[in-house]
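S.K.: For reference, the sequence and a predicted model appear below.
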Amino acid sequence: MKVLKTNRIAVIIFLLFVLSSTSCLKDNLDFDKMTTTEWTPEFAVPLVFASLSVYDIITEDTSELFVIDQNTGQVALAYSGSLISFDIRDIIQLPDLNFEYLFNLSSQEISDFVNNGAITKSESYTYDISAQTDLKIETLVIEEGILELEITSDIQHSGELIVSIPGMERNNVPFEVTIPLDYNGSQISVTESVDLSNYTIEMNSGTQGNNEIGIQYVFSAEYEGQPITVADLIRIDHTFEKLEFLKIFGDIGEHTLLEQEDTINIDFFDNNQAGFFDLVSPYVQLSIANSFGLPIDIEIQTFQTRNFYTGEETDVFFTNFSNPFGLNAPAFNEVGETAFTNLNIDDQNSNLGSLLHSAPQQLIYRLFAVSNPGSATSPVDLPNFITNESQFRVDTEIILPLEGLAYGFVLRDTLDFSFGEQIDEVDSMALRIVIDNGFPFNANMQVYFADENFVVMDSVFSSSGEIILSGETDSDGIVIAPKRKITDIEFSRQRIDNMTNASHVIIESGMKTTNALDGETVKILDEYTINVNLGLFLAGKVNL
């Protein structure tokens, strides 16, 4: 079960005692107004009443406390972390695509050109981009990019070249560009740049079904009397450059999508230096949201807890848990949607319970994810798809239902301290602490006063006895009645001086749940409270 922070209660008790004793003394006794003889008064002053709920005692900044069983009100703690896959644009990058096509006229075509005074010639070619990318693209939706066409012509006649790509469309209009070829007495050289934003290219119409771009060329010219031979060439250089994709359909291939480590701080145990902690049913929940349209395996490469004080690191051992495991993915007709995978790691498929026995301060886990692994858990499923926003996110949550047992805990904390008031008139004082505990744990406590070098000068309690007694529990480990403990503490003048001269207080507390050494488990409910009453008795001399 979740261990209550008894050092937090100690801090509250101690600070209430210090603040209340000094302020009450100042508020009730105005020594400047008493100007006659010596007076030896005694005062008994009720100081503070504090009622602390389970939320006051347990909740930390990085945790969530929630009711996990609505029937009983049993609560649980949750600590969370997350990992996000690499940016898809860092994983999948479209290369610049470069093609060259040479175009000329045959002897017969030249003869017809001269005799007819004009010519129109069409040719087409299918380019395979497989040598320029590891992807096998069936369809590419371009977010942005440029097609640069560089044409040089040795034909000494003016005309035009129409370049069209039937499989590339924007708004249902196929790509086509007409480039004038004007002869001015020297070799024709023309450059044409075309914005490819929002074009869709189908690359699956060829024999191999992917990575093929079919381009058509139509050359036309008017005969102008200059000589022409079969050696006169039209050279067409194509460069698809600065390509960014919106969507890709096809075989994306095997890529590392994630290789990262995350640390979840279980800061509830930050001050714990020893002890044993056993939960009935802890679990870690992995919630994964995935928008990649392809098979993905995730492998848990590291999963361990770490205790700073003992140096103990405990690794998880899976017994009935697939590692690696496959992710659910959106179907081919669900582009832009998200599929979810939820997995639990618990005592049924791992040694998770033993990872928490030492009350560790951290859970460290490292995940590795790969696309299209071709494994039994994630066989290749084609075609894949990705978008420029594809990612998966792994949210990891440690859920600690507060049912179990704990013993041998030693909690230690150090605070800077200044008493802030001089109470020379007080010869002695006594503090009465009355605690009505509705939680199922016992606790002892000690508060040490130390100087600026952390040398202990005194302590609050004469011994580290129990000042908190466990509430009475039933057979289900639920508290059915609170238990009261009254503790009286006396401070002589010397002890008061030690306290007022202190620069630090060191708070130590130990705790155990009810009958923990007998193996009895208890539950923490949201209705539990612990009530603390402080009373102060003062005796001294006052010069009137």
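M.R.: Now that the structure is in, tell me what you want to look at.

S.K.: alpha carbons only for contacts and neighbour counts from here, please
M.R.: OK.

S.K.: which residue is nearest the middle of this protein?
M.R.: residue 82 (2.2 Å; Cα atoms, centre = their mean).

S.K.: starting at the chain centroid, how far to the helix or strand harbouring residue 121?
M.R.: Assigned by DSSP states H and E, residue 121 belongs to strand 118-128. Mean C-alpha position of strand 118-128 versus that of the full chain (Cα atoms, centre = their mean, to the nearest Å) differs by 55 Å.

S.K.: here's the one I want to compare it with:
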Amino acid sequence: MQDEYNFDKLDDEMEVELGILSPIAYGSLNLEDLISEFDSTSFISSEPDGLLLITYQDSLFSYIADDLLNIPSTDFIQYFIESDFTLLPGFPGWNIGDTLVLQRSEDFPFSFSQGEKLDSMILDAGTLNFNISSQFLHTGNIIISSSNIKLNNVPFVDTIVVDDASGGFTADRSANLDGYTIYLEDSVGSDSMFLTMDFTVQLINSGAAINAGEEIEINATIDNMDFDAIFGYIGDYELITQSGDLDLGFFQNSLDGYIRFENPQINFNITNSYGVPAAVSISRFVGFKGDTDSTLLTFDSTIDTFGYAFPSIADYINNDIYKDTTISINSQNSNVSDFLAFLPSSIEYALSANSNPEGESGPYNFVSDDSQIDIDFEFVLPLWFQADSFALEEIIDLDLVDIDDDANFIERINIMLEVYNGMPLEIDFQVYFVDSLYNHVDSLFSLNSQPVIGSATIDETTGDVLSPGTKTSLVEFTGDEITALNTVRYGIIRAGLKTPSDSNGDLVSVKFYTDYLVDFNLSVSIDVKANTNDF
């Protein structure tokens, strides 16, 4: 055998060429999936017919009555019970041990700070404090009562015993008003409300005279008041004042182009249990793009100042005090479509609400201690729009630092993308490869091969999809191109969107439903060439 073959001349160098083809991704995406990639600040829902909605929500504010309305401590009584006659010892009917009764009734003003004219207050807590001094040289009783202060329909009564006949009697007294109702009375020709108090003084003859000008001084305050409910005209309060901002993620990732939504809505959802009418004014609503560019949302007089539902006294009695109102800013009462066409990435707002815009002539008021007003902000974008060159962009981590380790063995990488577009939307797709400083390294598609994924065919009248668009794209990377990718640290995904045009070349507004899908297959083939001398 050795005569026929010379194995010493056999070359031990071997070269292997191998082709590998593998699908690496496939699936279906709808517009909800696409938007979620570019916007994590919203949530996406659908209407009963399947129309997709992008919604941004924020709680503007929530106030309870206890935070807004306080009943101030009231020094409402400084009263003098004075003798206007002299009664000497031995006067008939005025002997030692006899009792002389003095009675007085007085209306005292009950003052507030905001022009309130309350007719009643139910107190969770409160204290009625008395400071009493007597110049009379007799013992006795001072009885303070009011049929305008009641607990379980029983009038308030308090008796102070005068046990010092020296003329220097003093006493401090506090009465608990927890759970009491205070009834206030109006008076013709006055802006104040009044509390009627009754005083009965029983003087027990100690043998001394009663001299004209001698008096009992009574000072009283109500403090530590915490109300369960108040009724009547509560005055002109600034119930709410609020300013803030809201990020719109969908537009934060948009670069340029044109998009116009057909039926966008900005909703103020209000839940209110104040039994008080109010007027809400929007003083500022501005959209910002970047740090400087801005646009103003304008609306007609029905939105500039608006009211909201409030419970009546009958609702209070029936324990049905929570009333809901939605104030909607839309294309019929504002420039919201033009506002959004500006592509604002954030908005700033300011609004306020004042009670009783009609003054005292308006509806009867009540407020309970847990009355509350909640206002939520909702920005609803139905996915019904027309767009041209509207670009979305997202940055992803894409570290290819190790790719050049195998570059010597890879002759070629082919990436094939097959797309079946069931959306009424033309998609111009690109991935840019950038280094750690976001400098451009390469792109997935060259300038002339960047795929435009054609829109599905639509019915121009309804905008409904009739048949999908299709696109197959092939990308090839070789030798030096593969090696250069080792500096790549990020990928920038850019999707340009365009809705179809009608036969006249005008853009058509189209609707996007939950069952509109983009099906795709992504596969890669790698041609490997390896030589044993390389190992």
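M.R.: Right, received. Where do you want to start? On a predicted model such as this, the values are computed, not experimentally measured, just so you know.

S.K.: after the strand holding residue 121 of structure 1 comes which helix or strand?
M.R.: Downstream of strand 118-128 of structure 1, the next assigned helix or strand under DSSP H and E is strand 136-153.

S.K.: Ignoring the adjacent residues along the chain, who's closest to whatever residue of structure 1 lines up with residue 104 of structure 2?
M.R.: Residue 104 of structure 2 is assigned residue 123 in structure 1 as its aligned equivalent, the criterion being TM-score structural alignment. Leaving aside its chain neighbours, residue 123 of structure 1 sits nearest to residue 217 (5.2 Å; criterion: Cα to Cα, 6 or more residues apart in numbering).

S.K.: hmm, back to that, just list what the strand holding residue 121 of structure 1 packs against, helices and strands only.
M.R.: Strand 118-128 of structure 1 is packed against helix 107-116, strand 212-222, with contacts defined by 3 or more Cα pairs under 8 Å, 6 or more residues apart in numbering; DSSP states H and E.

S.K.: try 7 Å this time
M.R.: The elements that strand 118-128 of structure 1 packs onto, with contact taken as 3 or more Cα pairs under 7 Å, 6 or more residues apart in numbering; DSSP states H and E, are strand 212-222.

S.K.: So which bit of structure 2 is the strand it packs on matched to?
M.R.: Under the criterion TM-score structural alignment, strand 212-222 of structure 1 matches residues 194-204.

S.K.: ok, now how distant is the residue lying farthest from the centre of structure 1 from residue 109 of structure 1?
M.R.: Counting by Cα atoms, centre = their mean, the extreme residue of structure 1 relative to its mean C-alpha position is residue 115, 76.2 Å from that point. Taking Cα to Cα, to the nearest Å as the criterion, residue 115 of structure 1 is separated from residue 109 of structure 1 by 10 Å.

S.K.: that older thread, shouldn't the residue nearest to residue 123 of structure 1 be in contact with residue 125?
M.R.: No: contact between residue 217 of structure 1 and residue 125 fails when scored by Cα atoms under 7 Å: they sit 8.5 Å apart.

S.K.: who's more crowded, these two?
M.R.: Set side by side, residue 217 of structure 1 and residue 125 show more neighbours around residue 217, with 20 against 12, by other Cα atoms under 10 Å.

S.K.: Residue 430 of structure 2: neighbour count?
M.R.: Residue 430 of structure 2 sits with 22 neighbouring residues when counted by other Cα under 10 Å.
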